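Visitor: Build me a model from this:
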Amino acid sequence: MKVTFLGTGTSQGVPVIGCDCKVCRSLDFRDERFRTSIHIQVGELSLVIDTGPDFRSQMLRAGITKLDAVVYTHEHKDHTAGLDDIRPFNFKQQRDMPIFGRIQVLDQIRKEFSYIFAGTKYPGVPRVKTIEIDENPFTIQGITITPIPVMHYKLPVLGFRIGDFTYITDANYISEESLRLIEGTETLVLNALRRESHISHFTLAEAISVAKRTGAKQTYFTHISHQLGLHSAVEEELPEGIALAYDGLQLTLG
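Guide: Predicted coordinates:
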């Protein structure tokens, strides 16, 4: 399995208009973050989790020329707004793009991208095939994906596990039942927004605590706000087996 972090930031990421903090002025490429998204290659299967507003730039930067499916964690705009930019894959691959999500996610996408689903379609609009998922495992091209239910304040969000890899973003609560689904994970990706308390995201300290509870051999933090601090400085504080992810980071697993 090959994992590429397409984006590790948030809408509170960098650069931030009008902000003159050290992170926003940093020349370290690891402090420049697109909105959170990830690409996973498993055998022949190429999939993306979430298509945020930066989706087109992310795919161009990563050099991804084949995409078999999109899987959505939840319906917030910073995770769905780039859906229109799947069109080049429609043109190249000559087929509809399967998009997987909970019913409320797909309903929101149908509302926000109504032109995609109109009875009379404008030529060249994205072509998608919506596939509803729930909390039960599902497969894409023979690859099993296990949803990990978490809470983003009062909004249900899905993390996903493929083999020994688990990806969770936009969460501030993981139930004991969901923690059991993570057991045995070797590589965990988890959100860590900032140091200060937040209504819907794990803080750095909370994320470290959760990472330790899962027993994952290696954890990478994502969905990072500029408020967390400089990448280089935060890295020095982290326990062994925990690191900050950054845009463009690639992992070869298994």
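
Visitor: From here on, just use CA atoms for contacts and neighbour counts.
Guide: Will do.

Visitor: what's the closest non-adjacent residue to residue 205?
Guide: Using Cα to Cα, 6 or more residues apart in numbering and skipping residues adjacent in sequence, the residue nearest residue 205 is residue 195, 7.0 Å away.

Visitor: Let's compare: structure for the following, please.
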Amino acid sequence: MIFTFLGTGTSQGVPVIACECEVCTSVNTHDKRLRTSVLIEAEDKTIAIDSGPDFRYQMLRAGVKHLDAIVFTHEHKDHVAGMDDIRAFNYKQNTAVDIYAEARVQEALTREFPYIFDNKGYPGIPQVNMHQIGMEPFSVGFVNLLPIRVMHYKLPVLGFRIKDLVYITDAKTVSEPEREKIRGAKILVVNALQKERHISHFTFDEAVAFAKEMGAETTYFTHISHRLGRHQDVSRELPPHIKLAYDGLKLEF
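Guide: So this is what the prediction gives:
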């Protein structure tokens, strides 16, 4: 199974429009971060987790030729805005794309993309098969996903455990029962927004503490803001088993 970071940036991406800070003006490609999304390539299925505003370019940049499903973590714009771009896959594959989301997120998708769901039959609109998920384990083909509930301030968000890998984005608090689902994973991916306190995201120090408590062999930070600092500088501050993810990074597990 191949796990590719399609984007590792926060809601504005990096660089931020009109910003002239040292991160946004960096020439290091690791400091260029599209909105957060990942791709899972398994034996029988290719699955994206979230489709933000950069989804079209992410698919082109990663050379994705086939997409079976999108699994959504939550309904914020930086995680759903690109769903319209599955049309190209509909046309090439001559099939609908499976969408997995909680009921609340499905309602948000209906508001965001009403033309997909109004049953008027307008030609060329995205074709989707909707699947409602909750806190029970579910499968996309042979890929088994265990939902993990995290809180993004007051908004419930889903993370997922897939075999020995846990993927969490937009977390500020994680209850003890949900932490139990994470323990024992070999790879942990978790958000680390910035160093300053934030109401709805792990800070750098909070993410480091969370990673140490969970005890994964390797932890990767994602959903990174330009306020965190330059990739090369922040990397030097991390313990050996914690790393900053970057766009295009591939993990095999």
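
Visitor: re earlier: distance of the residue nearest to residue 205 of the first structure from residue 163 of the first structure?
Guide: 31 Å (Cα to Cα, to the nearest Å).

Visitor: Sketch out the helices for the first structure, chain order is fine.
Guide: Here the first structure has its helices, by DSSP state H, at 55-62, 77-80, 87-93, 103-112, 176-182, 204-214, 231-237.

Visitor: The fifth one aligns to what range in the second structure?
Guide: Using TM-score structural alignment, helix 176-182 of the first structure lines up with residues 176-182 of the second structure.

Visitor: rewinding a little: including distance to residue 36 of the first structure, could the helices of the first structure go into JSON lines?
Guide: Shown next, in JSON lines, are the helices of the first structure (distance: least, Cα to Cα, whole Å):
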{"stretch": "helix 55-62", "distance to residue 36 of the first structure": "9"}
{"stretch": "helix 77-80", "distance to residue 36 of the first structure": "7"}
{"stretch": "helix 87-93", "distance to residue 36 of the first structure": "20"}
{"stretch": "helix 103-112", "distance to residue 36 of the first structure": "17"}
{"stretch": "helix 176-182", "distance to residue 36 of the first structure": "21"}
{"stretch": "helix 204-214", "distance to residue 36 of the first structure": "16"}
{"stretch": "helix 231-237", "distance to residue 36 of the first structure": "16"}
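
Visitor: Mean distance between the match of helix 176-182 of the first structure and the first structure after superposition?
Guide: Aligned to the first structure and superposed, stretch 176-182 of the second structure gives a mean residue distance of 0.5 Å (mean Cα distance after the TM-score superposition for the first structure).

Visitor: Only the buried residues of that stretch, if you could.
Guide: 181-182 (16 or more other Cα atoms under 10 Å).

Visitor: got the contact list for it?
Guide: 148-150, 161, 166, 214 (Cα atoms under 8 Å, 6 or more residues apart in numbering).

Visitor: Same check on stretch 192-204 of the second structure?
Guide: So stretch 192-204 of the second structure is in contact with 10, 151-153, 170-173, 191, 205-207, 221-229, going by Cα under 8 Å, 6+ apart.

Visitor: try stretch 115-122 of the second structure
Guide: 110, 125-127.

Visitor: again, only this time at 6 Å
Guide: Under the contact criterion Cα atoms under 6 Å, 6 or more residues apart in numbering, stretch 115-122 of the second structure has no outside partners.

Visitor: what's it aligned against in the first structure?
Guide: Against the first structure, stretch 115-122 of the second structure falls on residues 115-122 (TM-score structural alignment).

Visitor: buried residues in the matching stretch?
Guide: 116-117.
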